[in-house]
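[1] The following block contains a protein sequence and its predicted model.
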Amino acid sequence: MARLIGLLYGLAALANLTTAKPVCRDESTKYEAEDAVLSGTQILTAQSGFSGSGYVGGFDTGTDKITFTIPSSSAKLYDLSIRYAGIYGDKRTNVVLNGASTEVSLPATDSFATVSGGQILLNEGTNTLEIVSNWGWYLIDYILITPATKGGAHNINTNLPSSCTLTSAPIYGKKILSGQQDLSYANYVSSTTGKTPALVSSDLMDYSPSRVAHQGDVSHAVEEAITHHQRGGIVSILWHWNAPTGLYDTSENPWWSGFYTRATNFDIAATLANPQGTNYNLLIRDIDAIAYQLKRLQSAGVPVLWRPLHEAEGGWFWWGAKGSAPAKQLYHIMYERLTKVHGLNNLIWVWNSVAQDWYPGDEVVDIVSTDVYAQGNGPMSAQYNELVALGKDRKMVAAAEVGAAPRPDLLVAYGAHWLWFCTWGDSFIDNADWNSPAVLNEIYHHDYVLTLDEIQGWKNIGAAQL
């Protein structure tokens, strides 16, 4: 594992590179929402505290939006701030700049507040910025753009919680590892572009005991991970954890959807509150079953970028359904069980949330990551900046799942120094609305993007040489 970490730091640490989080100058321009072009939305005034003559609401269907026209005398990077009111709960919006989309979180509020929308790279001339419904049901007061400058140097910690000996070499910010979910779709990328992703992600979902009980042992995820490792690739592993028990198994929520909150009555908070209970024992049984599969990878010499309890803060998976405290407690239980009880030392622990109150702590996290599903092959700068802040720029950041692979020129322009991206499989990598063959070829043949052929030999190189 030290060699993989050495590679990642070799691919990831450049002491004199700057972070993407900018320092703002004083010149700012405000664009009132009520002056924008409205599509399916409306000007309102009932909520107090707004700027100008009103604000815009009515984001209640998927196509509802407001459109700002923003002129620029030159190509220039700006900070984007959005003043909004999230009076109907936590929401998300799509910010679409000149056709490239990024997702921005709008936390619940009682009144108007301001949230960062990441950066926007304005072209010389006229630019179009849209705020499109996404989760909908929020209020937009105005947007503010401010010229951005690059920040200070990265300060990445090269001593991971796994206590491996690490080295630092000049890569983070100069390159990004290409990645793909599932070996079959990595092969699709190969046939489409002539290049193979450096990283392949596999899912241990079908090793969940409650799935094995229904369908038997049918998964080949471990074998596929070993195959990619043997051809010189890097392996990432996630686990859509079918609930240990309490599956509804109805036509609306069949047993195989048991990782969803809607498909099970398994209560993680109640389970953790009763360590002597049957459900707690089943929870440990499941972790032990996955430990067996991870040991197979360890025996095969496969270092693993291990991403458990992914997307917890969304609440749509049962491990996040009861809030941050049970999710963090479960993460710590899993960490102790896998590392101390089972002695697994091939795992690099990847946390998968941008929210500060969900973060389980520096001592159990090696890399921070998030999943971004936004069309347009953009740089995902808002999420990048949130992760840099979450890890205090001491942790490398990864786009662990994306719907649209990022265009390298935008990553460079925005200074979004993702360590890797991993595009999801069916309906995304093979869907031209998300990733056209032309864009995939642009990405996979770009000097900024590392592919399988360009990382060969990393397993045989001492970490100190990387």
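    Nice, I can see it.

[2] from here on, contacts and neighbour counts on C-alpha atoms
    Will do.

[3] list the contacts for the nearest residue to Asn157 once chain neighbours are set aside?
    Leaving out its chain neighbours, the residue that sits closest to Asn157 by Cα to Cα, 6 or more residues apart in numbering is Arg394, at 5.0 Å. Residues near Arg394 by Cα atoms under 8 Å, 6 or more residues apart in numbering: 154-157, 388.

[4] can we see that at 7 Å?
    155-157 (Cα atoms under 7 Å, 6 or more residues apart in numbering).

[5] Strands of the stretch 151-300 of the chain, start to end?
    With DSSP state E, counting those that start in this stretch as the criterion, the stretch 151-300 of the chain has strands at 176-177, 179-181, 199-203, 234-238.

[6] Which one, of those, ends up nearest to Pro379?
    Nearest to Pro379, of all the strands of the stretch 151-300 of the chain, is strand 176-177, at 12.0 Å by Cα to Cα.

[7] let's bring in a second model and compare:
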Amino acid sequence: MRSFKLQQHLVLFCIFFIAASSCKKSSTPAEEKKPVVVTERFNINATLVTPSPSFEANKLYQFLKENYGKQVLSGVMTLNSFDETKWLKDNTGKEPAIIGLDFMHCNRNYNWYDNKAPIKDAKAYWLRNGIPVFVWHWRDPSRKTEEFYTDKTTFDISKINDLESAEYKAMIADIDYISGLLKELQADKVPVIWRPLHEAAGGWFWWGAKGAAACKKLYQVMYDRMVNHHKLNNLIWVWTREPNDDAWYPGDQYVDIIGRDIYKQGDHGSQVAEFTALNALYGSKKMVAISECGSMPDVANLTKDAAAWSWFMPWYGDFTRNSAHNSLDLWKKMFASSYVITLDEMPSLKN
């Protein structure tokens, strides 16, 4: 009888174990080789560059730091309120941990646009434990055009050095307006991963049209204006690296995280060469992320190559939905992986 009962107990235990295991995310054989843990690979800065950061900003940064090299956060860029997060939810049953938002249409007096829309979206996603990342396709501050591309506006960023110039005053006015929006999030205890002046060294945006010195100065002026003048302490500052842009880098005291925008259609490799180079360039002290991408890296390649990107974020539209860039099967694979953090797996980082 004891033997029979023991067999019964073993059978019940096996059934319970199998059932419990089936509720967890799967790990494919290709994912079994996990990257070496963060403490053995990196020496990430312990604190944010902002003095006395908000509780939530610090908690978010520590969360990113603790997971760096252990897991990757999923993200997606949006154009209209939750368009891509909803599409992913409808088609995969999951949503990404990070939502990408843009101040592109703000402060332009467009009668068709609600300037508070991105702020509302950021707060709503944060309340669900998601992470808002903001970029700013900054339209011509002079208002002579509605453009941000270098070949469509003659706005002169070099005037950032002339405090009496109309251009300087226009840039400061725009920074002040965006700071006001970010203050609303600060008041609501919402931290923001803030990625201004992205892809500057590429030269295709006006903020990169006059070379490294002017752009570097604008980034530093923006930091000073937002942090010291407006007392914003809920921001995590990201510099978006371009190849060979050492002279453009604002400085370690202005940057928390390094981003890299990678557009290689159909390439789902880990981009480990870029990761390794960036990690070395910044002395293993700055986390690095795929701040934008066309085709996202396959999780099997990320784990195989130990490419410890903090997050990945495909752009909206076809980059998210078209299989030429990212197939639905790949999205499902990513979201099912134990290495990829989705919205439903995010802890509350609130006070």
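    That came through, no problem. Predicted, not measured: the structure shown is a model, and the values here were computed from it.

[8] that older thread, what does the residue nearest to Asn157 of structure 1 align to in structure 2?
    Counting by TM-score structural alignment, Arg394 of structure 1 corresponds to Lys285 in structure 2.

[9] Let me know how buried the spatially closest residue to Leu302 of structure 2 that is not a sequence neighbour is, in neighbour terms.
    In this structure, Leu302 of structure 2 finds its nearest non-sequential neighbour in Ser270, 4.8 Å apart by Cα to Cα, 6+ apart. If you count neighbours by other Cα atoms under 10 Å, Ser270 of structure 2 ends up with 22.

[10] Thr278 of structure 1 too?
    11.

[11] quick one: the aligned partner of it in structure 2 from Trp239 of structure 2, how far?
    Aligned counterpart of Thr278 of structure 1 in structure 2: Ala166 (TM-score structural alignment). Using Cα to Cα, to the nearest Å, we find Ala166 of structure 2 at a distance of 27 Å from Trp239 of structure 2.

[12] what do you get for Leu278 of structure 2?
    Computed as Cα to Cα, the Leu278 of structure 2 to Trp239 of structure 2 distance reads 12 Å.

[13] secondary structure class for the spatially most central residue of structure 1?
    By Cα atoms, centre = their mean, structure 1 has its centre lying nearest to Thr370, at 1.9 Å. Using DSSP: H, G, I helix; E, B strand; the rest coil, the structure places Thr370 of structure 1 in strand.

[14] Which position in structure 2 pairs with it?
    With TM-score structural alignment as the criterion, Thr370 of structure 1 matches Arg260.

[15] so that match sits right up against Ile290, yeah?
    Yes. Contact criterion Cα atoms under 7 Å: Arg260 of structure 2 and Ile290 qualify, at 5.0 Å.

[16] what ranges do the helices span in the stretch 151-300 of structure 2?
    Ranges of helices in the stretch 151-300 of structure 2, per DSSP state H, counting those that start in this stretch, are 166-187, 212-223, 272-281, 299-305.

[17] Next, the mean deviation of the last one compared to structure 1.
    Between helix 299-305 of structure 2 and its aligned partner residues in structure 1, the average distance after superposition works out to 0.9 Å, using mean Cα distance after the TM-score superposition for structure 1.
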